[in-house]
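Enquirer: Predicted coordinates and the sequence they were generated for:
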Amino acid sequence: MRIALVDSGIGLLSTAAALRRIRPDADLILSMDPDYMPWGPRSVPEIVARALAGARAVLDEQPDAVVVACNTASVHALESLRAELEPRIPVIGTVPAVKPAADRGAPFAIWATPATTGSPYQRDLIDRFARGIAVTPVACPGLADAVERADPAAVAEAVDHAAAHTPADVSAVVLGCTHYDLVSDVITAALGEHVTLFTVADAVAAQALRRIGVSPQPDAPRTGGLRVYASGRPAQLPEAALTYRAGVLLTTEVAA
């Protein structure tokens, strides 16, 4: 079993780690795009082109599924990826956990990149799933970049900025960028333990398995391999990835 994940950078680590936990026998192929990251500020045609390039770069690996482990790429490029790859290769997108957060019936916030925060896509999610609930969109300038660089001071500054713009009455925050998952402990420390964080890595991993018709088997042999591509070139996992638990999990559980 081979599952490819596409993102501009190391935001895909949380979903890759979730896949490793539930199918340790699966080969994971990580396709990142350091030459063109971040994708968020780019035009929609550029985002589509980069996401397609990331997927095409791993097709020789014969993946059984492609996971778009990036909110921005899922917003803009999922349709194009599915048009090119499906039904031969299932393509799984990443959607912020607005619905489960709204199901609580209480005010919540959505932390996302500035581009996503103001997007029609996010407004549509709120209109569809959280009508009548107080939802506060919180832009997090610089947070994804700081996570990508594994810069603790910059992460703390960006998190503190977002926390200051999060209403005190919210008891839940939806993390609308996969990079943010990697610093969930920092976010919880800033917001307080009473605030529940909603992430989607586990749900996306489970959906990927469903799409290829297999079940979770967390007790399967730990034989899964790991391959990394950087803007189409075979590469190693970036050093910054190893500062996060998800990155360590992927490297320590790779087959010898």
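Expert: Nice, I can see it. Numbers count the residues shown, from 1 in each chain.
Enquirer: can we go C-alpha only for contacts and neighbour counts from here?
Expert: Noted.
Enquirer: any chance you could map the strands in the stretch 101-250 of the chain?
Expert: With DSSP state E, counting those that start in this stretch, the ranges of strands along the stretch 101-250 of the chain come out as 108-112, 135-139, 172-175, 196-198, 226-230, 233-235.
Enquirer: Need the three-state assignment for residue 95.
Expert: Recorded secondary structure, residue 95: coil (DSSP: H, G, I helix; E, B strand; the rest coil).
Enquirer: The structure to be compared is supplied as follows:
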Amino acid sequence: MSIGIFDSGIGGLTVFREISKEFPQADIYYLGDTARVPYGNKSKETVIRYSVEAANYLRSFGINALIIACNTASSYALDLLRANLDIPVIGVVEPGVETALKYTKNRKVGVIGTSATIRSNSYKSLLKKSGISVYQKACPLFVPLVEEGIVEGEIAELIVREYLDGLVEKGIDTLILGCTHYPLLKETIKKLYPHLKIVDSSQAITDFLHRENLYFEGTGKRKIYITDESENFERFKNMLVGNNIPLEKIELSRLCTL
């Protein structure tokens, strides 16, 4: 059995890595839409179209489950994909919220993400159903920071503080990393705010798959596709999941069917 994973670019590789560890026998196909990254500054309609195209491409491999490893796509396209696909479709929002509810003691939770994710209020809506006080912050510089490999040191710390000091002052005890790029800044965030419980969506998804009793047997095949050449993507792929997993560029026209 096989799993399809898609994201707008690098960030979803954190999800790919964790699922590969937890389900070593599964066949896993990853699509990074590097030609159209980021999704976070696109309209809802555009994000839905990109998501449907990515899902249709991965379906061509006969996948048994689809994981939307993109918070923006999860916020806007999850319901539509679930309604139109006959396989389990898992986003990053629900698992992240479940983990945050388990972590928080004072019921004050911070959410950071792209502008589109924060604007969608996807995390906030679910958290508020459980009576949680939610404080949100869009962090648009985090994605280019990660894409450039600046995940620690003085520059990274300055930008993290610029975005997060205000949230921490609200008294949050738990922080949801509402973008799959953000786990690459997790160590810097931990260093600056050691008291925070941090929700990493890549780990939350694997926990969710186990709780849903979704298990996958296959040959352990791994394949990664991108829609445009990207030195940063290849560098991070090698760092996160190794250089023995094949990377193939596909023409964007193979996705653009809508």
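Expert: It's in. Note that the structure is a prediction, hence the values are computed from the model and not measured.
Enquirer: Determine which of the strands of the stretch 101-250 of structure 1 approaches residue 185 of structure 1 most closely.
Expert: Proximity to residue 185 of structure 1 (C-alpha to C-alpha) singles out strand 196-198 among those, at 9.9 Å.
Enquirer: Where does the closest one end up in structure 2?
Expert: The counterpart of strand 196-198 of structure 1 in structure 2, using TM-score structural alignment, spans residues 197-199.
Enquirer: pretty sure residue 110 of structure 1 is touching residue 135, no?
Expert: Yes: judged on C-alpha atoms under 8 Å, residue 110 of structure 1 makes contact with residue 135 at a distance of 7.3 Å.
Enquirer: Which one's more surrounded, these two?
Expert: Between residue 110 of structure 1 and residue 135, counted using other C-alpha atoms under 10 Å, the more crowded position is residue 110 (27 against 20).
Enquirer: how close does residue 123 of structure 2 get to residue 236 of structure 2?
Expert: According to C-alpha to C-alpha, to the nearest Å, residue 123 of structure 2 and residue 236 of structure 2 sit 27 Å apart.
Enquirer: Those two: who's more crowded?
Expert: Using other C-alpha under 10 Å as the criterion, residue 123 of structure 2 and residue 236 rank with residue 123 on top: 25 against 20.
Enquirer: so what's the more buried one up against?
Expert: By C-alpha atoms under 8 Å, 6 or more residues apart in numbering, the residues touching residue 123 of structure 2 are 93-94, 97, 111.
Enquirer: Could you find the closest non-adjacent residue to the residue most central in space within structure 1?
Expert: In structure 1, the C-alpha nearest the mean C-alpha coordinate belongs to residue 178, at 2.9 Å (C-alpha atoms, centre = their mean). What sits nearest to residue 178 of structure 1 in space, not counting adjacent residues and going by C-alpha to C-alpha, 6 or more residues apart in numbering, is residue 11, at 4.9 Å.
Enquirer: List the residues that contact the aligned residue in structure 2 for that neighbour.
Expert: Matched by TM-score structural alignment, residue 11 of structure 1 corresponds to residue 11 in structure 2. With contacts taken as C-alpha under 8 Å, 6+ apart, residue 11 of structure 2 has the following neighbours: 69-70, 179-182.
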